[in-house]
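Colleague: just to be clear, the model below is a prediction. Sequence and coordinates:
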Amino acid sequence: MTVPEPDTTFDTVLVANRGEIACRVIRSVHRAGLRAVAVYSDADAGAPHVAAAHTAVRLGPAPAAESYLDIDRVIAAAVATGAGAIHPGYGFLSENAGFARACEDAGIVFIGPPAEAIAGMGDKITARATVEHRGVPTVPGLSRPGLTDEELVAGVTGTDGGPGVGFPVLVKPSAGGGGKGMHVVEDPADLADVLAAARREAASTFGDDTLFIEHFVDTPRHIEVQVMADAHGNVIHLGERECSLQRRHQKVIEEAPSALLDAATRARIGESACDAARACGYRGAGTVEFIVPAKNPDTFYFMEMNTRLQVEHPVTEMVTGLDLVELQILVAQGRPLPVTQEEVTLTGHAVEARVYAEDPSTGFLPTGGRITALRWPEGPGVRVDAGVVEGQEVTSDYDPMLAKVIAHGADRDRALDRLDTALATTLVAGVGTNTDFNRFLLADTAVRAGDLDTGLLDRIVDDYTTPPAPAEAVLVAALALRAAAQATAQAAGHAGVWAAADGWRAGGPPAPFRVRLAVPGHGPTDVALSTGPDGTVLTRTPVDGDAPAGQDDPVPVTVLDAGPGAGAGPDTTWTIVPGGRPAGSRRWTSRPVSTPDGPGVAVSGTAGTWVVHHLSLACDAADAAAGEDDVLSPMPGAVVDVRVRDGDTVTTGQPLVVVEAMKMEHSLTALHDGTVEVRCAVGDKVGAGTVLATVTN
């Protein structure tokens, strides 16, 4: 029995994804005049993508395997809602050939490439052979199916009679992606051991231990080309993206176009990408990834093809003016591409930063918790693709990416400046993020010069330190708290000088307004505010510990334009004029926030955003850290293994408890020798700072 071709006319699209991915796809579905259906797990019942759709269907519990990755449940949701098409987004089922076939079997249009193209490009050995038949250049290597470790060693060293690949080499699993299972080998003596370890890792991670080897390209740059193809034989490219700023093979900053390529090379690499798409009978949006030697940009090699929309596609949209999801929908409807290669133009430059729920100061461990305050940047040339809202709980069940901040400018320098300013004013309170680390990257001299390679980020990551709040930010926080106190008094029915909270006293100089703050990078800091006869605010910080520079003695600062109801609304603007010099004025905003550490004030300016906590006197002696006997969870997550029992004798460094958070396992160890008391069990959901075990001498 032959399965009929799906009817390409549809008025409803189910979006089989979550978070910022689903929100972004749903926007284009709406613009196309179609109904959008969302799906969700129990953890996402109140998520923004659910509210954005016309209707939503529950898939199952929080684990992805029981919800977003369950093909039968997704297909059933489409059938139940009358969805004639499914858009997989990116991640989850987007590159699953079985899912594409299941859509076809159900008579549902899969908004993506044919299942055969997904399967062919998903296996790196098959993909390499496929594109080589079209003349697409590939890195010298060994990629025949079924090669044994002995055959790989002989092929690399040339002892099989061949020319040899030559060291250094890159050992790669044929299945999988994202850099997992890849190993660089420089010494021939290490190759056999690395191959054995790589096979075990590939089998465990991907269920397939097939390996292949490529010559390792020195100072490589990761450049990918966006392609679009329709069912009428039209294949075009939309320029390239530079994705060389990676941490552990995961992209962090992306931009379009690349600063490395000239117009001639751009045309050549674009045509090679189109040839790769033609080679596998591609249809829809796809990305062909190339490795380009930084020292020889005229040479490029095919690396792999991602048979889906990419996370970083917004930078291509901003320089081409095209909506890639809209093009995907048109192709899925059987219509020809509305633009030819000659009509594709690249205007200006765009840069994207991924905002992750992670803590750069602790080795980028995932964070979590409830988002207590949220503000995304706005303005000309700034775009935010986000999938979270204020009040939402960020759990350890899914990928930690919260949003993408994208900026467009007339040239690369202006795009970088605009993105830096946008990140400076981004506020995500209650959950640690990598926002400041992204700004650190953008300020690096090599990044600003466009002198990139895939190892750059890992080389400079140890130079990063969390930026301390500047003195001016501390001042604004104190001003905001004083204004909030005045607003509270007025709301209670008090008025006049008695409720002004400005230190006014009859017959004497104004008394200072004093507040103790927990300042990022400085610790507990006392701030005193008093008002001079000319309206100048005098600030003083007695040194009880580390005080911000410039606040040890009274510093005159004029405060202008605080605005009505200062401190009471969601955002208050403050114009600070240091030393009474208007030419040096700077604008700040403040917002009251609630965090796991208590009430505070979020202060934002061009220098960055900091959350400053208000410490009451009762807190002064109550902030001692847990003793070194206690083993604490470093993040919210779930206990997946307890490796000791109550009363066991343990030694320094011995693993005690394993916590899983955001797809990562973290083994927690004893800080010293002693006897352990276990204070958790497998399956427990724990928060950051939860005591999991205690080791006593």
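Modeller: Here it is on my side, so go on.
Colleague: for the rest of this, base every contact and every neighbour count on C-alpha atoms.
Modeller: Noted.
Colleague: quick one: stretch 108-123 to chain centroid distance?
Modeller: Taking CA atoms, centre = their mean, to the nearest Å, one finds the center of stretch 108-123 at 26 Å from the center of the full chain.
Colleague: also this one, for the comparison:
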Amino acid sequence: MTLEHPATIFGSVLVANRGEIARRVIRTLRALGIRAVAVYSDADADAPHVREADEAVRIGPAAATASYLDIDAVIAAARQSGAEAIHPGYGFLSENVTFARACAQAGIVFIGPGERALEVMGDKIRAKEHVAGSGVPTVPGFSAAGMNDAEIARAAEATGFPLLVKPSAGGGGKGMQVVRAADDLPAALDSARRVARAAFGDDTLLLERLLERPRHIEVQVLADDHGAVVHLGERECTLQRRHQKVIEEAPSPAVDPRTRERLGRAACAAAASVDYRGAGTVEFLVAAARPDEFFFIEMNTRLQVEHPVTEEVTGIDLVAEQLRIAAGMPLSFTQDQVRLRGHAVEARVYAESPERDFVPSVGEILVWRPARGIRTDAAIEIGSRVTADYDPMIAKVIAHADDRTQALRALDAALASTVIAGVETNVAFLRSLLARDDVRVGDLDTGIIDRMPVLEASSPDEAELAAAAAVLRAIDDEVPPVGQSGGAGAVWRNLRGWRAGRPAAAETVSFLVDGGDVVSTRRTDAAGASEVVAVRGPDAAVWTWRDGVTHRLTPIDRHEAMTRRLAARSRHVSAVDPQVRAPMPGTVVAVHVPDGSRVAAGDRLVSIEAMKMEHIAVAPHDGAVRIHVAIGDQVNRDQTVAEVEEDQHDDSTE
């Protein structure tokens, strides 16, 4: 696509977002010769998007509510920088009609749809009612606006279980809860409301019939002020976990040309019904058994996380088209000119631990080496800090090839060679997902990931242990005595990306693996092994990487190794550990039982929120509980939040 001369678009655009999407938008702004203005919170002061922009403006502290969601602060930054327009990216203020209205009042162009489209389509309840009035098939359900819990329960019974409870505002699967029985409804409502209030500032809920084993298909649309409304084909977004997309592709392997045309017409009609302007996505559920039958879910009035797969198969820069439309220019192409070339697949790389129920991981990026020859949209660089303040997605890896089989193969190879150390990631899980037979043949439904067996933590092999031991030896050899210049900290940070293959003297070294098992090795020569990357972090732990798998190895002495091994044996033959620990760093948002009360195994004790996720810590067994935290407390990973004293069974007779 030929990019229009920048003088006909804008001179300066502020990007009201962070991470990979801010960098993605800045990339197109630079290609067009448009001055890019970034905004940042205190947590992002040294973030890559800040350095890549022509100017950056601080908008507040780390909390999103006090920075990226602060409308006044964003508008003030635009005025201060002289920006003519604001690109909101996705999430945050991208679908906020109050923000769009504030831009208009300030004389700043909002790069997004008009107020009517935001009001209608930005609310799932209203959007559903709107399209249903136009004859578009929708999933059975009801709005819970203005209803108390008893009324919701009665309406839920009338609609029928299973149900999906979801916030009316916002998107991204945040706050969604599956309810299979009436008894589970109260807890689901409480959790959905908490997440909705925190993420979107609105706890209105929508309840819909849960369609079992559906496919999630979405259609990319673009509309300008000159009467053009076009679609760019569909994306398959069926591979999801907790309603959050994980792997997306275009086109869908289940959609034939006739169904694609029907989906496209329906999506364009939905956009035209609200005089849509800009880039948007219309989402549908498609019955697995009947791919020609689809139901409207919602319309996202913004750019989507997965937009790169559409760009790869169409060759169209969606951000450039957004800029053209916002500037009052017509689209650079017509519907007849849209051609789908080959197949594209995208994998979302998260800083999280699949082995620990996908809880987020935080820390400093010690090594970052994206795969060569493939598109990677990343939020990170070496030295970036991943915090609990924002979503844990840190990169997107996108493969494009002539057909689906080649694209899947290229994506797997790219993930295997994407080196990340310093935080745990889902890369190994993504590769295991791509290796499944049903995924390879395209037999998909939204429950595949939920049905997968729990991913077991892997153990480092001898090559990884040797690499970690070699890093320790190198530091011992290099670090000057205390008091001399340099210091251990500087050395640790300079020894990045050590590779296996250098011989070293044999010695016994013990490590704590990912905070759990103890391993020891005497082998420090890994010559001949496939590539291992090892690096020591500021907390003294050594991170290893091999073929997409990372381990955090904390060196311990022989005494501690023996103590931990004995303790592990003791726990194996005794009762369950009474301590209930935080699975991730975050904020305590709910305490479900009073201190000192009696609880049963599986009872909810404490809810912890981080990175827009909520995790519930439960009782490991029956007994009396001691709560060690309060609502609002900040907790660290593995911090004890409660203890449950197990009931003692006395089998003696009086």
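Modeller: That came through fine. Everything numeric in this text was worked out from a predicted model, so none of it was measured.
Colleague: from residue 330 of structure 1, how far off is residue 339 of structure 1?
Modeller: 12 Å (CA to CA, to the nearest Å).
Colleague: look at the two and report which has more neighbours.
Modeller: The neighbour count for residue 339 of structure 1 versus residue 330, taken as other CA atoms under 10 Å, is higher for residue 330 (19 against 12).
Colleague: helix or strand: which one has the equivalent of the more buried one over in structure 2?
Modeller: Using TM-score structural alignment as the criterion, the counterpart of residue 330 of structure 1 in structure 2 is residue 324. Secondary structure assigned from DSSP states H and E places residue 324 of structure 2 in helix 318-326.
Colleague: and that helix against structure 1, how far off on average?
Modeller: Superposed on structure 1, helix 318-326 of structure 2 shows a mean distance of 0.9 Å to its aligned residues (mean CA distance after the TM-score superposition for structure 1).
Colleague: show me the contact partners of that helix.
Modeller: Contacts to helix 318-326 of structure 2, defined as CA atoms under 8 Å, 6 or more residues apart in numbering, come from residues 3, 9, 25, 28-29, 109-112, 223-225, 277-279, 307, 311, 330-332.
Colleague: can you do 7 Å?
Modeller: Here helix 318-326 of structure 2 makes contact (CA atoms under 7 Å, 6 or more residues apart in numbering) with 9, 25, 28, 111, 224, 278-279, 311, 330-331.
Colleague: same thing with stretch 19-33 of structure 2?
Modeller: 3, 5-6, 15, 35-36, 49, 53, 89, 319-320, 377-379, 395.
Colleague: stretch 439-446 of structure 2: end-to-end distance?
Modeller: End-to-end distance for stretch 439-446 of structure 2: 11 Å, by CA to CA.
Colleague: one step back: any chance of the contacts of helix 318-326 of structure 2 in TSV, with distance to residue 160 of structure 2, neighbour count and secondary structure too?
Modeller: Output for the contacts of helix 318-326 of structure 2, formatted as TSV (distance: CA to CA, whole Å; neighbours: other CA atoms under 10 Å; DSSP: H, G, I helix; E, B strand; the rest coil):
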residue	distance to residue 160 of structure 2	neighbour count	secondary structure
9	51	18	coil
25	44	22	helix
28	47	18	helix
111	41	27	coil
224	41	24	coil
278	37	27	strand
279	35	28	strand
311	40	17	helix
330	46	17	coil
331	45	22	coil
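Colleague: so which of the residues you listed is the closest to residue 410 of structure 2?
Modeller: Out of the contacts of helix 318-326 of structure 2, the one with the shortest distance to residue 410 of structure 2 is residue 311. That distance is 17.3 Å, counting by CA to CA.
Colleague: against residue 345 of structure 1, how distant is the counterpart of that closest one in structure 1?
Modeller: The equivalent of residue 311 of structure 2 in structure 1 is residue 317 (alignment by TM-score structural alignment). Distance, residue 317 of structure 1 to residue 345 of structure 1, using CA to CA: 11 Å.
Colleague: where exactly do the strands run in the stretch 351-500 of structure 1?
Modeller: With DSSP state E, counting those that start in this stretch, the ranges of strands along the stretch 351-500 of structure 1 come out as 358-359, 365-366, 369-370, 373-375, 382-386, 393-394, 401-409, 427-429.
Colleague: do the stretch 451-600 of structure 2 as well
Modeller: Using DSSP E, counting those that start in this stretch, the strands assigned to the stretch 451-600 of structure 2 run over residues 498-499, 509-513, 518-521, 533-536, 542-546, 549-556, 579-581, 586-591, 598-599.
Colleague: want to throw those into TSV with mean neighbour count?
Modeller: Below are the strands of the stretch 451-600 of structure 2 laid out as TSV (neighbours: other CA atoms under 10 Å):
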stretch	mean neighbour count
strand 498-499	20
strand 509-513	22
strand 518-521	19
strand 533-536	28
strand 542-546	26
strand 549-556	24
strand 579-581	20
strand 586-591	22
strand 598-599	19
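Colleague: buried set for the helix holding residue 324 of structure 2?
Modeller: If you call a residue buried by 16 or more other CA atoms under 10 Å, then helix 318-326 of structure 2 has these buried ones: 318-326.
Colleague: cheers, nothing more for now.
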